[in-house]
Every structure is written in structure tokens, then in C-alpha cells.
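predicted structure and sequence below. I'll ask about it afterward.
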Amino acid sequence: MMDRKWRKGLYHEAMRDRLDREDCWGVLKGFDQCVNVILSDSFERVFSLKEPVEAVELGLYIVRGDNISVIGGVPDSIREQVLDDQTRAAPLKPLIH
């Protein structure tokens, strides 16, 4: 049942928040039973106190499942929203286990 829900939304924009606190976005192209994921057209949001949010292009990105904390759907216009974002913030600190 859960697998069908995942596959139904497979080619939609997805957000992936890694435990090392990177903030990456892309199109979910595939996954496996360990939640390893493949993202295409991906980019990372880089935060700074001095500059607005920057989007760094990553392209095709493969991530191990044990490095993922959140995966979820986002609007199709997310890339434009990130590029227009004038937010300034301190970079996120790594998650400590």
C-alpha cells in the first residue's frame, strides 16, 4: 500500500533534508527498500547572514537512506520561490546523535 502511494508521486518535486543539515530539493526519480533516493534537477539552498538564499545546482543526486530525515512533496514553482527568496539566516548546524 505505501509503495503504491510512493510510486504514484514518483516524478514530482521532492524535498530532502539530510541529517548533516543540507537543504536539498529535486525531482524524485527512484528509491529502494532502504529509502536510498535518486533526485534529478536537484539543488541545495545555502543560507548566509550576509547574502540572500543561494541555490546551488547539483543535477542528478543519489542519497543514502540513512542520511535522510525528511522527504515530502513541494509545489512545482519551488525553484522560482527559492531564487526570489531574500531571506538571510545562519547556516543550519549538523544534527548530533
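That came through, no problem.

going by C-alpha atoms from here, please, whenever you check contacts or count neighbours.
Fine.

where do the helices sit along the protein?
Under the criterion DSSP state H, the chain carries helices at the ranges 2-8, 78-84.

tell me which of these sits most buried.
Here the criterion is mean neighbour count by mean count of other C-alpha atoms under 10 Å, and of those the winner is helix 78-84, at a mean of 13.

take this one as well and set it beside the first:
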Amino acid sequence: MLLCLQGVLKGFDQATNLILDESHERVYSTKAGVEQLVLGLYIIRGDNISVVGELDEELDSNLNLSSLRAHPLKPVGH
């Protein structure tokens, strides 16, 4: 399963384990707008991470997520 998580990076280690605060998951749909599920403090094991990046908060705050449509994210194949 592929998740799109966003949050404030609070910590990490040499195995790329991450600690995210104020985190939420964005769930995409072709029929409804983007749904945001609040997760709060979240710990992610490094071997489950594929991409980490910095978010432009100003650009992100200007998005109208209720009108955004996209196909749900597909699972990653190994």
C-alpha cells in the first residue's frame, strides 16, 4: 500500500526511521476531493519509505483540495 503522508519532521536516524508530528494522510479520488486523515504523531520505519521531500507551505496552503481530482495511489511493486 502506498501512502502520501505529510507532517513536521521531528527526528530521524541512520536507518531513515522518521518521526513526524502534526501528520496527516492525503487520500486521492477521481470522484471526490482529496480527503485528509489526521494522524498526529507518527513513526515510520525506514524500510517503508520511498521518497522524502520538503513541502512549500505557501504553495500547499493555496491548493483547493476539495476540487482536486486524481487517481488513488497504486501499490509499489518490488
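Received, thanks. No experiment lies behind these values; they were computed from the predicted model shown.

now the TM-score, please.
For this chain pair, the superposition-based TM-score is 0.87 by TM-score structural alignment, normalised by the length of structure 2; 76 aligned residues with a C-alpha RMSD of 1.3 Å.

on that earlier part again, redo the helices of structure 1 as JSON lines? Include distance to residue 59 of structure 1.
JSON lines is the format used below for these (distance: least, C-alpha to C-alpha, whole Å):
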{"stretch": "helix 2-8", "distance to residue 59 of structure 1": "21"}
{"stretch": "helix 78-84", "distance to residue 59 of structure 1": "13"}
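
for these, which one sits closest to residue 31 of structure 1?
The closest approach between residue 31 of structure 1 and any of the helices of structure 1, judged by C-alpha to C-alpha, belongs to helix 2-8 at 9.0 Å.

now do the buried residues in stretch 49-62 of structure 2.
For stretch 49-62 of structure 2, burial by neighbour count (16 or more other C-alpha atoms under 10 Å) applies to no residue.

for residue 88 of structure 1, see how far away the aligned residue in structure 1 for residue 28 of structure 2 is.
Taking TM-score structural alignment, residue 28 of structure 2 has residue 47 as its aligned residue in structure 1. As for residue 47 of structure 1, its distance to residue 88 of structure 1 is 6 Å (criterion: C-alpha to C-alpha, to the nearest Å).

residue 53 of structure 1 now?
With C-alpha to C-alpha as the criterion, residue 53 of structure 1 and residue 88 of structure 1 are 6 Å apart.

what do the two both touch?
Taking C-alpha atoms under 8 Å, 6 or more residues apart in numbering as the contact rule, residue 53 of structure 1 and residue 88 both touch residue 47.

quick one, which of these two is more surrounded?
The residue with more neighbours, out of residue 53 of structure 1 and residue 88 and counting by other C-alpha atoms under 10 Å, is residue 53; that gives 20 against 15.

contacts only, for residue 9 of structure 2.
Applying C-alpha under 8 Å, 6+ apart as the definition, the contact partners of residue 9 of structure 2 turn out to be 18-21.
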